[in-house]
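In: Got a predicted structure plus its sequence, pasted below:
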Amino acid sequence: MINAIVQVMLFSVIPFVWWSFTAKNEQPFLEWLGFHRPVIVDKGKYAIFYIVSIVVLVVPNFALVFFYMDGSLLASHQFAGLGLVGVIPALLYAIIQTGLSEEVLFRGFLLKRLAKPFGFQVGNWLQSLVFGCIHGAMLWTVLPFPIILLVVLSTGLAGYVMGWMNERVSGGSIMTSWSIHSLTNLMTACLSMFQILSF
């Protein structure tokens, strides 16, 4: 619980300072980040894109772990073999610590700020590149460079898809990417908790 709250606070510092100096008088902080109900024009289309997004996030990353990485390097490995005891910690990890904090920083702050001067496509590519590079950097000392590159590409793709879902399908709401991100991280944590797949 403490780790999750601290991470959200740390990941919110830069966005909050930026908002304080540039947009405080224009709109509330959470709205500025994209915390509002998704604007869904076509529910069927939204549901299809939502499911496809989860597949796009899960398949490349699972393949990467299955073929090239030791599963003990994953953050979700902390729940290995815990069973039902790990459910609450896994929910906090998936929804708050990683899902919320990363969506605030990357899709709520970085994408929205980059899209203003550069347009959506460039802004989304840039935020997804940063997202991928940070995930690759966390494994820099334990994996060879070609595998790091695959990590950057797979997590970068995930970042791009989540940014696209928010801005092109959800009316700028980060609630969509937050739920997708949380769900995929929770799936990974559950596989580890119940040892359904041994990576």
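Out: Right, received. Where do you want to start?
In: rest of the way, CA atoms for contacts and neighbours
Out: Will do.
In: count of residues packed around residue 171?
Out: Neighbourhood size, residue 171 [other C-alpha atoms under 10 Å]: 17.
In: distance of residue 186 from residue 89?
Out: Computed with C-alpha to C-alpha, to the nearest Å, the distance linking residue 186 and residue 89 is 10 Å.
In: Comparing those two, which residue is more hemmed in?
Out: Counting neighbours by other C-alpha under 10 Å for residue 186 and for residue 89 shows that residue 186 has the greater number, 21 against 14.
In: what's that one in contact with, if anything?
Out: Contacts for residue 186 were tallied using C-alpha atoms under 8 Å, 6 or more residues apart in numbering; they are 90, 91, 94, 95.
In: In which helix or strand does the second one reside?
Out: Meaning residue 91. Residue 91 belongs to helix 87-91 when assigned by DSSP states H and E.
In: how about CSV for the contacts of residue 186, with neighbour count and distance to residue 108 added?
Out: Formatted as CSV, those follow (neighbours: other C-alpha atoms under 10 Å; distance: C-alpha to C-alpha, whole Å):
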residue, neighbour count, distance to residue 108
90, 23, 23
91, 18, 21
94, 25, 17
95, 21, 15
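In: take the one below as the second:
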Amino acid sequence: MILLNQIMSAVLQLLIFLSIPFVWYLLTQKRVTGFFKWLGLKTAPTPPLKIMFCILVGFLVVLFLPYLWLYRSGNLNYQGFTVDAFRQTGWSIETFTVILIWAVVQTSLSEEILFRGFLCKRLCNKWGETMGNALQALIFGMVHIVALPDKNLLAMFLIVSLTGGIGYALGWLSLKKARGSILYGWVIHAVVNILSPILVFTFLLPSYMLQ
């Protein structure tokens, strides 16, 4: 049941996040064809693999200690089907599948579509690439404040800074190195989101579950 609920939740969020740019595209372009390419669901002539690797490693190095503090201090926790699956079945096939669906589809794909594929490009068209990318990154960071159970100012600053920094880097990757494609940022985003619950559940969740 948890797996089915996760699938339904992921599909629903993806459809909602897709519908916003799709309606905009219909209203501005007056056609349906070409939507996915316009959104950035396309490959670049030369995949920026080295840059992707550097960004991924940089994220993991920079994010580890701040996020460790956020979890240990109780300013950030996991809720939802990933936690439910782990609590019920531990490291089972179901838990891994729930994490993959959550990380690859519900969070990384839907967020890359809405923020980098749609919002970033619209803001860049209006304000220029540097300002437009910074604005979408700020919005992306601020949205993640909802993950904080208590609105501690330091925790809020860290969340906005860290997730906003990720959003800016992924926007830069799409704009400067991937010809507008969001596929490569999606890969990085998905890997980070897969590793995050695995590390948290392995090292932090046992004590967290007892609180």
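Out: Looks like it came in fine. Owing to the predicted nature of the structure, the values given are computational and were not obtained by experimental measurement.
In: ok, back up a step: and the helix holding residue 91 of structure 1 against structure 2, how far off on average?
Out: Per the superposition on structure 2, helix 87-91 of structure 1 and its aligned residues are separated by 1.1 Å on average (mean C-alpha distance after the TM-score superposition for structure 1).
In: got the contact list for that helix?
Out: Under C-alpha under 8 Å, 6+ apart, the answer for helix 87-91 of structure 1 is 1, 79, 186, 189, 190.
In: The residues you listed: which two are farthest apart?
Out: Within the contacts of helix 87-91 of structure 1, two members stand farthest from each other by C-alpha to C-alpha: 1 and 190, at 17.8 Å.
In: Tell me which of these two has more neighbours.
Out: Between residue 1 of structure 1 and residue 190, counted using other C-alpha under 10 Å, residue 190 has the larger neighbour count: 25 against 13.
In: returning to what we had before: of the contacts of helix 87-91 of structure 1, closest to residue 47 of structure 1?
Out: Here the nearest of the contacts of helix 87-91 of structure 1 to residue 47 of structure 1, counting by C-alpha to C-alpha, is residue 186; it sits at 19.3 Å.
In: give me the element the residue of structure 1 positioned farthest from its centre is part of.
Out: Relative to the mean C-alpha coordinate of structure 1, counting by C-alpha atoms, centre = their mean, the farthest residue is residue 25 (28.7 Å). For residue 25 of structure 1, there is no helix or strand it lies in under DSSP H and E.
In: For the equivalent of residue 169 of structure 1 over in structure 2, which residues are in contact?
Out: By TM-score structural alignment, residue 169 of structure 1 lines up with residue 177 in structure 2. The contact partners of residue 177 of structure 2, taken as C-alpha under 8 Å, 6+ apart, are residue 48.
In: Nearest to the middle of structure 1, which residue? Look it up for me.
Out: Centroid check for structure 1 by C-alpha atoms, centre = their mean gives residue 181 as the closest residue, at 4.6 Å.
In: how much space between the aligned partner of that one in structure 2 and residue 39 of structure 2?
Out: Residue 181 of structure 1 is assigned residue 189 in structure 2 as its aligned equivalent, the criterion being TM-score structural alignment. Note on residue 189 of structure 2: its distance to residue 39 of structure 2, by C-alpha to C-alpha, is 17 Å.
In: Okay, the residue farthest from the centre of structure 1 and residue 19 of structure 1: tell me how far apart.
Out: 9 Å.
In: for residue 178 of structure 1, same thing?
Out: Distance of residue 178 of structure 1 to residue 19 of structure 1, given as C-alpha to C-alpha: 20 Å.
In: neighbour-wise, which of these two wins?
Out: Here residue 178 of structure 1 and residue 19 are compared on neighbour count by other C-alpha under 10 Å; more neighbours surround residue 178, at 25 against 20.
In: What helix or strand is the more buried one located in?
Out: Taking DSSP H and E as the criterion, residue 178 of structure 1 maps to helix 175-193.
In: buried set for that helix?
Out: Residues of helix 175-193 of structure 1 classed as buried under the neighbour-count rule (16 or more other C-alpha atoms under 10 Å) are 175-186, 188-193.
In: What residues does residue 4 of structure 1 make contact with?
Out: 92, 93, 96, 97, 98.
In: could you redo the last one with a cut-off of 10 Å?
Out: 89, 92, 93, 94, 95, 96, 97, 98, 99, 100, 101 (C-alpha atoms under 10 Å, 6 or more residues apart in numbering).
In: Sitting in helices, which of the residues you listed do you find?
Out: Residues of those located in helices (DSSP state H): 89, 101.
In: Just among the contacts of residue 4 of structure 1, which is most surrounded?
Out: Each of these was scored for neighbours by other C-alpha under 10 Å, and residue 100 scores highest at 27 neighbours.
In: What is the aligned counterpart of that one in structure 2?
Out: For residue 100 of structure 1, the equivalent position in structure 2 is taken to be residue 109, counting by TM-score structural alignment.
In: Kindly provide the distance from that match to residue 26 of structure 2.
Out: When C-alpha to C-alpha is applied, the distance between residue 109 of structure 2 and residue 26 of structure 2 equals 21 Å.
In: wait, isn't residue 43 of structure 2 in contact with residue 185?
Out: No - distance between residue 43 of structure 2 and residue 185: 11.5 Å, which falls outside the contact criterion (C-alpha atoms under 10 Å).
In: which residues do these two both contact?
Out: Counting by C-alpha under 10 Å, 6+ apart, the residues touching both residue 43 of structure 2 and residue 185 are residue 178.
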